[in-house]
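In: return atomic coordinates for the entry below.
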Amino acid sequence: MGVSDERRATRSATEQRSAVRERYADIATRSTNEGCCAGDGCGCGSDGLDARTRELGYDDAELETVAEGANLGLGCGNPTAIAGLEAGEAVLDLGSGAGFNCFLAAQAVGPSGRVLGVDMTPEMVEKARANAARNGSDNVEFRLGEIEHLPVADETVDVVISNCVVNLSPDKRGVFEEAYRVLRPGGRLTISDIVRTAPFPDDVLDDSDALAACVSGAETVDEVARLLAAAGFETVDVSPKGESESFIRTWDETRDLSEYIVSATIEAEKPR
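Out: Okay, here's the model as predicted:
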């Protein structure tokens, strides 16, 4: 265990979850969409929000087909774009927030498919359920729960997606084990998340805001791959996206976070 890992290990899981829950409850209850994955300086208002969302990999059609209020400008990629969703599939979104990726997934799987979002923040679940009514998404459901203890039955899901959420968990192996449990044999995990490319300085490790903002909880590429393999996954691929440095630099006005983290596409399969 390195110095960074030792410092992070001193935080209790309860403290980590409380910090994350408090941050996203605040974002969910704001009257305007001004939350970002790692800071509030990413641009407010619909124009700034749309610009940031495009930078994450979403296109205009995706922005236009989801009712206002679901897209909070959170995340570090577009997991629905890489998941290859097919009609009739069952999709689970870990840390579903206000439901943006769930509604996009629902369009991809069609009325014969279904989408389930799980989030540990009651305010987010309430917001997502209201958004589902506005979007007319009859095949989408939102449940309150922790991604380390999913309120989902065994082997009932074809695809697990997530956007910049697993790094927030104090028990990442537990998250991947739960994802493995709920996936059907042959199912796949396809997520966008942050990985660590260099050791964090102490001021980042000691910053509770950095923990709750998708930064200091990030693991290395090798560690993410190891955790997935330990959970039972095969065909593991963790691919950093160098182009993400441009938006990561905007996450903090006092330091360049792209020196320590990068967005990555993380994919794995459950054996058939």
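
In: switch to C-alpha atoms for all contacts and neighbour counts from now on
Out: OK.

In: for the stretch 1-150 of the chain, what spans make up the helices?
Out: Using DSSP state H, counting those that start in this stretch, the helices of the stretch 1-150 of the chain run over residues 3-9, 13-29, 45-55, 60-65, 79-82, 100-109, 122-135.

In: run the chain-centre distance for the last one.
Out: This means helix 122-135. In terms of CA atoms, centre = their mean, to the nearest Å, the centre of helix 122-135 is found 17 Å from the chain centre.

In: report the central residue of the chain.
Out: residue 163 (2.5 Å; CA atoms, centre = their mean).

In: correct me, but it touches residue 193?
Out: Yes - between residue 163 and residue 193 there is a contact at 5.9 Å, judged by CA atoms under 8 Å.

In: residues shared between the contacts of those two?
Out: Common neighbours of residue 163 and residue 193 (criterion: CA atoms under 8 Å, 6 or more residues apart in numbering): 75, 76, 77.

In: and the residue nearest to the last one when sequence neighbours are not counted, how far from residue 218?
Out: Sequence neighbours aside, residue 56 is the residue nearest to residue 77 in space, at 4.6 Å (criterion: CA to CA, 6 or more residues apart in numbering). Between residue 56 and residue 218 the distance is 18 Å, computed by CA to CA, to the nearest Å.

In: for the comparison step, fold the sequence that follows:
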Amino acid sequence: MDSGENVKQVVRERYGAAAQRVARGDRNACCGGKGAALDAVDPITSNLYDASQAAGVPEQALLASLGCGNPTALAELRPGETVLDLGSGGGIDVLLSARRVGPGGFAFGLDMTDEMLALAQENKRRSGLKNVQFLKGEIEHIPLPDNSVDVIISNCVINLSADKDRVLREAFRVLKPGGRFAVSDVVVRGEVPESIRRSMNLWIGCVAGALSHDEYLAKVRAAGFEQAAIEVTRVYSAEDARDFLAQEGEEVRQLAAQVDGKFVSGFVRATKPAGASTARIEPKSSTQADQASCCAPGCCGT
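Out: Got it, this is the predicted structure:
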């Protein structure tokens, strides 16, 4: 099994276990990391949804949230739009999106984990929403036609893929010309110790697989997007790092101080050009894309 398939299998197993924890009434933590008690405070997943949003979805959808942001609050969804959530888990962002786009719009959720899909279907039933559909599949192979979606959202999932370039090309393909890419993800600022990069558990915890700020933007542009930018929404401290490194062994725990402020949650936004071809684009290298377009003010260290 190659490294990409290995990551995918571990992700599937860990998220399946997360769905089972929710079914027992437990809260999940750190983007698929080991479960936490209901009263635990996780530095990545906590306090992402306000009271009005939490009240509008089934409790199990909230408990199943493994995200690092709130893309539905930042994506400026409009009535009548079609939205796709990549890696939709228990469905919280799909359900919130469906309410935002209204009866004239539609929200798809895509997930590869049977247990999460079953949980999402139950949450859809409890919500009473009709403009929702959950699809089984991988974010590297989106089961929707070209030019079929107005907005793509995702919440701390793209970093889990071993083939992020493929994910971004697929997102570009299914978006309509002028469509919007609006995802929350973990982003790295600066160098990260190789010990963290090697850890499979940390990959499933949204850390080891995270891209650097500049690399993320370069890959988004290489997929064909324009107006790419990252807005930092939360910065993780050394103390936070100790929390999510706590069960990874003494060698890795000692690295906490070295990652102080280097991991952040960011809102990544970009647009598919209005005149983009409906054909699949040939991937450009990240270097070519980076040379073709500069960062937005305030990004890339400017």
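
In: what would you report as the TM-score here?
Out: After superposition, the two chains reach a TM-score of 0.88 (TM-score structural alignment, normalised by the length of the first structure), with 260 aligned residues with a CA RMSD of 2.3 Å.

In: so which of the shared contacts of residue 163 and residue 193 of the first structure is the most crowded?
Out: Using other CA atoms under 10 Å as the neighbour test, those are led by residue 76, with 29 neighbours.

In: that residue pairs with which position in the second structure?
Out: Correspondence of residue 76 of the first structure to the second structure, assessed by TM-score structural alignment: residue 68.

In: what separation is there between its match and residue 97 of the second structure?
Out: Per CA to CA, residue 68 of the second structure is found 17 Å from residue 97 of the second structure.

In: same question for residue 105 of the second structure.
Out: The value you get for residue 105 of the second structure to residue 97 of the second structure, if CA to CA is used, is 9 Å.

In: more neighbours: which of those two?
Out: residue 97 (30 against 20).

In: list the residues that contact the nearest residue to residue 80 of the first structure once chain neighbours are set aside.
Out: Nearest non-adjacent residue to residue 80 of the first structure, counting by CA to CA, 6+ apart: residue 105, 6.3 Å away. Neighbour list for residue 105 of the first structure: 80, 85, 91, 115 [criterion: CA under 8 Å, 6+ apart].

In: which one of the residues you listed sits closest to residue 200 of the first structure?
Out: For the contacts of residue 105 of the first structure, the residue nearest residue 200 of the first structure by CA to CA is residue 80; the value is 29.8 Å.

In: now do the contacts for the closest one.
Out: Contacts of residue 80 of the first structure by CA under 8 Å, 6+ apart are 101, 104, 105, 161.

In: if we can go back for a sec, export the shared contacts of residue 163 and residue 193 of the first structure to CSV and tack on distance to residue 4 of the first structure?
Out: Below are those laid out as CSV (distance: CA to CA, whole Å):
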residue, distance to residue 4 of the first structure
75, 24
76, 23
77, 25
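
In: quick one: end-to-end length of stretch 140-150 of the second structure, please.
Out: End-to-end distance of stretch 140-150 of the second structure (CA to CA): 18 Å.

In: okay, it sits on what stretch of the first structure?
Out: Against the first structure, stretch 140-150 of the second structure falls on residues 148-158 (TM-score structural alignment).

In: buried set for stretch 127-140 of the second structure?
Out: For stretch 127-140 of the second structure, a neighbour-count test (16 or more other CA atoms under 10 Å) marks 131, 132, 133, 134, 135, 136, 137, 138, 139, 140 as buried.

In: contacts only, for the closest residue to the fourth one other than its chain neighbours.
Out: Nearest-residue entry for residue 134 of the second structure: residue 109, 4.6 Å, with adjacent residues in sequence omitted and distances by CA to CA, 6+ apart. Applying CA under 8 Å, 6+ apart, one finds that residue 109 of the second structure lies in contact with 84, 85, 86, 87, 88, 91, 94, 132, 133, 134, 135.

In: mean deviation (superposed) between the lengthiest strand in the first structure and the second structure, please.
Out: Ranked by residue count and defined by DSSP state E, the top strand of the first structure is strand 183-196. Compared with the second structure after fitting, strand 183-196 of the first structure has a mean deviation of 0.5 Å; criterion: mean CA distance after the TM-score superposition for the first structure.

In: strands along the stretch 201-302 of the second structure, start to end?
Out: For the stretch 201-302 of the second structure, the strands defined by DSSP state E, counting those that start in this stretch occupy 211-212, 226-235, 263-271.

In: the first one vs the first structure, mean deviation?
Out: Relative to the matching residues in the first structure, strand 211-212 of the second structure has an average distance of 0.6 Å after the fit, by mean CA distance after the TM-score superposition for the first structure.

In: so that strand matches what in the first structure?
Out: So strand 211-212 of the second structure sits over residues 219-220 in the first structure, by TM-score structural alignment.

In: so how far is the matching stretch off the chain centroid?
Out: On CA atoms, centre = their mean, the centre of stretch 219-220 of the first structure falls 15 Å from that of its chain.

In: what do we get in the second structure for residue 101 of the first structure?
Out: So residue 101 of the first structure corresponds to residue 93, using TM-score structural alignment.

In: mind listing what that match touches?
Out: Listed by CA under 8 Å, 6+ apart, the contact set of residue 93 of the second structure reads 70, 71, 72, 85.

In: make CSV out of those and add distance to residue 121 of the second structure.
Out: Shown next, in CSV, are the contacts of residue 93 of the second structure (distance: CA to CA, whole Å):
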residue, distance to residue 121 of the second structure
70, 21
71, 21
72, 19
85, 14
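
In: in ChimeraX, select just the buried ones from the residues you listed.
Out: To isolate the buried members of these in ChimeraX, using 16+ other CA under 10 Å:
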select :70,71,72,85
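
In: which residues sit against stretch 131-145 of the second structure?
Out: So stretch 131-145 of the second structure is contacted by 86-87, 94-95, 98, 102-103, 105-114, 117, 120-121, 124, 163-164, 166-167, 170-171, 174 (CA under 8 Å, 6+ apart).

In: and what of stretch 220-236 of the first structure?
Out: Here stretch 220-236 of the first structure makes contact (CA under 8 Å, 6+ apart) with 172-173, 176-177, 180, 195-197, 237-240, 266-271.
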